[in-house]
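1. Quick one, structure for this:
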Amino acid sequence: MSLRIGAKLPHTGSSANGAAVRSAAIALEEAGFDSLWVSDHVVLPERVASTYPFSSDGVARWSTDLDYLEALLTLTAAAAVTSRVALGTAVLVLPQRQPVLLAKQAATLDALSGGRLVLGVGAGWLAEEFAALGASFEDRGPRMAEVIGVLRSCWSGRHEGLLVLPRPVGGACGLPVLVGGHSPAALRRAGVIGDGWLAQQAAADLDPDAIAHDAARMRSAAQAAGRDASSLRVVLRVADSLGRLEQVAAHLSDLVAAGVDEVVVDVNPAGDPAGDYGLLRSA
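-> Below you'll find the predicted structure:
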């Protein structure tokens, strides 16, 4: 299978409006990208006290004072103006969400998009956000497995004597759930209960060997659970890749050898997205 190439759909700051989301989705699909992905925060604190997992020193240096469109509603807007691209979350903070309502929302979006939703989920890292939503931060890891179980039960159409309809287009197992994170527990969850793993690395620090190591741990967990490890997908979100796509392209063959099935990069939809896609596709 050839490497799939996805793009982050801008939906924050100056892009946090309907016209920008729709025009970006159209431009990125026309450019050739295989998928569009959004991130997820419901609220952000004025000052981040939590340890940020995606920097070497644990400090979040980006401004939290920006408009930030909700993930699933943003994908619904993108679904309305596209017909081919997969639509993914990278990642939805799962333990913060009410699972039955999320099951309904995800199945609805899957139906409206013709079966194009990919639900990338993670345990989250921002304790202040959990507190604002009345969710427990301490047990967010174990809750991941619980919520995924509820989602799939709902997607079967019946959950604890209740009808939860519509089902996803492909049925209860037809809406893929990719588990994010790099901790041993996250990799184990990806292998045991996920449909694959959603990894993240910064463009300046791409490390195919680390991806290969973690992907092997995920697949070992799957095999130990009696699952077909070869059926699990590996999607790599390459953060901070705007302006660094040549650097990303230079690593693609090694990433494929490491087991990556899809990369998701940052692209300027108003620039030359077709050229960006061509650069990556020809690598």
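
2. From now on I want contacts and neighbour counts done on CA atoms only, so please keep to that.
-> Fine.

3. what ranges do the helices span in this protein?
-> 18-31, 71-81, 99-112, 127-132, 140-155, 184-192, 208-224, 245-257, 273-281 (DSSP state H).

4. Which one, of the ones you listed, ends up nearest to residue 39?
-> Counting by Cα to Cα, residue 39 lies closest to helix 71-81 out of those; the figure is 6.2 Å.

5. Name the residues of that closest one that are buried.
-> 71-72, 74-79, 81 (16 or more other Cα atoms under 10 Å).

6. Before we compare anything, build this one as well:
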Amino acid sequence: MAEKVHFGIGISTAVDEVEETLRLSVRADRAGLDLFTVSDHPYYGARLDAYAQLGFVLGRTESIAGLVSVTNLPSRPAPMLSRTVTSLSALSGGRIVLGMGVGGLWDEITRLGTERLGPGAAVRAFEEAITLVKLLSGGGDPVTFEGEFYQVTGLEPAAAAAAPVWTGSVGPKSLAATGRVADGWIPGHAADWLSPRYRESRPVIDEAAAAAGRSPADIATVYNIPGVITETPLAATRDAEGRWLGGSVAQWTEELTGAVLEHGASGIIHFPVGDTPLDISLGRWAEEIVPAVRAATAPRTA
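-> Purely as a prediction, here's the structure:
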């Protein structure tokens, strides 16, 4: 998979948690995490706009990259999304990854005045959007694009290089589109490297990538992993169905080291759960677990 393993943290988009979220974001940056992620639900008034939050946090930090996981594409037309992402890239020194989704909560999405698309059309629009966003990045000649859903005429690309595109694909058609045009995949529903979802979905991506003349190894798999980080070990780190629950720093380190070395995980984004204060969870994650996994998975020199 990807040479570098990306470690990140999911942060809140709640309007009433802004102060704490900004403080934790700065701490995550100073602790050396690679990514922070925010969700994109613009139809909820109690949530911050994802890209406004992303830009503000990037302005407060120095090294950490931002990811909207994943962009609600139906509410953000591809040409303007490309301008947003390339602008944030230019302003932040390239500290952005573009997360892309087909769109899931259509009853909510249509409240924004967006036209409802059927499943097949939504996937076609998704693939078209990724292609166009990339065409409008990295400079070059003006772009004319005549697609089913997007049309631009003689539009000048932004100078900033295209951001890596990671998708939240779930269905087979969307997974195949990821294989053809994206750079990474985030399995849905917090599925991990041992899940049936991963085992059944990743081959669809790989087959589509190979058919398009791409190397499947160039498409990263990045996991959203919720779980508690406890002071003492848990008797069981997974439930009866095999879903990860969490555990101590040592238990997390062992599990994630295996995920990288044995299952080729390219990135792991932690979402704290449970009653542990966020400061403590972030400290254990960023200052203990991540450095330990990085050390255990670093290339060995002769």
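
7. quick revisit: the helices of the first structure: which one's closest to residue 91 of the first structure?
-> helix 71-81 (9.1 Å).

8. against the second structure, where does that closest one fall?
-> Taken onto the second structure by TM-score structural alignment, helix 71-81 of the first structure occupies residues 50-60 there.

9. picking up where we left off before, with respect to burial, which of the helices of the first structure scores highest?
-> helix 184-192 (a mean of 23; mean count of other Cα atoms under 10 Å).

10. Residue 176 of the first structure pairs with which position in the second structure?
-> Per TM-score structural alignment, residue 176 of the first structure is aligned with residue 164.

11. pretty sure its match contacts residue 185?
-> No - Residue 164 of the second structure lies out of contact with residue 185 (Cα atoms under 8 Å); the separation is 10.7 Å.

12. which of those two has more neighbours?
-> A count of neighbours by other Cα atoms under 10 Å puts residue 185 above the other of residue 164 of the second structure and residue 185, at 26 against 15.

13. re the thing from before, turn the helices of the first structure into JSON lines, columns for distance to residue 43 of the first structure.
-> Below are the helices of the first structure laid out as JSON lines (distance: least, Cα to Cα, whole Å):
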{"stretch": "helix 18-31", "distance to residue 43 of the first structure": "20"}
{"stretch": "helix 71-81", "distance to residue 43 of the first structure": "12"}
{"stretch": "helix 99-112", "distance to residue 43 of the first structure": "17"}
{"stretch": "helix 127-132", "distance to residue 43 of the first structure": "6"}
{"stretch": "helix 140-155", "distance to residue 43 of the first structure": "17"}
{"stretch": "helix 184-192", "distance to residue 43 of the first structure": "23"}
{"stretch": "helix 208-224", "distance to residue 43 of the first structure": "30"}
{"stretch": "helix 245-257", "distance to residue 43 of the first structure": "30"}
{"stretch": "helix 273-281", "distance to residue 43 of the first structure": "30"}
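
14. can you tell me which residues contact residue 223 of the first structure?
-> 191, 229 (Cα atoms under 8 Å, 6 or more residues apart in numbering).

15. swap that for residue 237 of the first structure, please
-> So residue 237 of the first structure contacts 90, 198-201, 263-265 (Cα under 8 Å, 6+ apart).

16. Could you check how far the aligned residue in the first structure for residue 282 of the second structure is from residue 259 of the first structure?
-> Correspondence of residue 282 of the second structure to the first structure, assessed by TM-score structural alignment: residue 273. Applying Cα to Cα, to the nearest Å, the value for residue 273 of the first structure to residue 259 of the first structure is 26 Å.

17. which ones are touching residue 142 of the second structure?
-> If you count contacts by Cα under 8 Å, 6+ apart, then residue 142 of the second structure has 154-157 around it.

18. which ones are touching the match of residue 176 of the first structure?
-> With Cα under 8 Å, 6+ apart, residue 164 of the second structure has these contacts: 96-98, 182-184.

19. which among those residues end up buried?
-> Buried among the contacts of residue 164 of the second structure by 16+ other Cα under 10 Å: 96-98, 182-184.

20. Throw the buried residues of helix 71-81 of the first structure into a markdown table and include distance to residue 4 of the first structure, thanks.
-> Listed next are those as a markdown table, based on distance: Cα to Cα, whole Å:
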| residue | distance to residue 4 of the first structure |
| --- | --- |
| 71 | 22 |
| 72 | 22 |
| 74 | 22 |
| 75 | 19 |
| 76 | 22 |
| 77 | 23 |
| 78 | 19 |
| 79 | 19 |
| 81 | 21 |
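
21. who's in contact with the residue most central in space within the second structure?
-> In the second structure, the centroid-proximal residue (Cα atoms, centre = their mean) is residue 69; its distance is 4.4 Å. Taking Cα under 8 Å, 6+ apart, we find residue 69 of the second structure in contact with 37-40, 99-100, 168.

22. among those, which are in strands?
-> 37-38, 99-100 (DSSP state E).

23. Can you tell me which of those residues is nearest residue 209 of the second structure?
-> residue 100 (17.4 Å).

24. quick one: what's aligned to the closest one in the first structure?
-> Checking with TM-score structural alignment, residue 100 of the second structure has residue 121 as its match.

25. and its match, how many neighbours?
-> So residue 121 of the first structure, with other Cα under 10 Å, has 27 neighbours.

26. now the one 3 residues further on
-> For residue 124 of the first structure, the count of nearby residues is 22 (other Cα under 10 Å).
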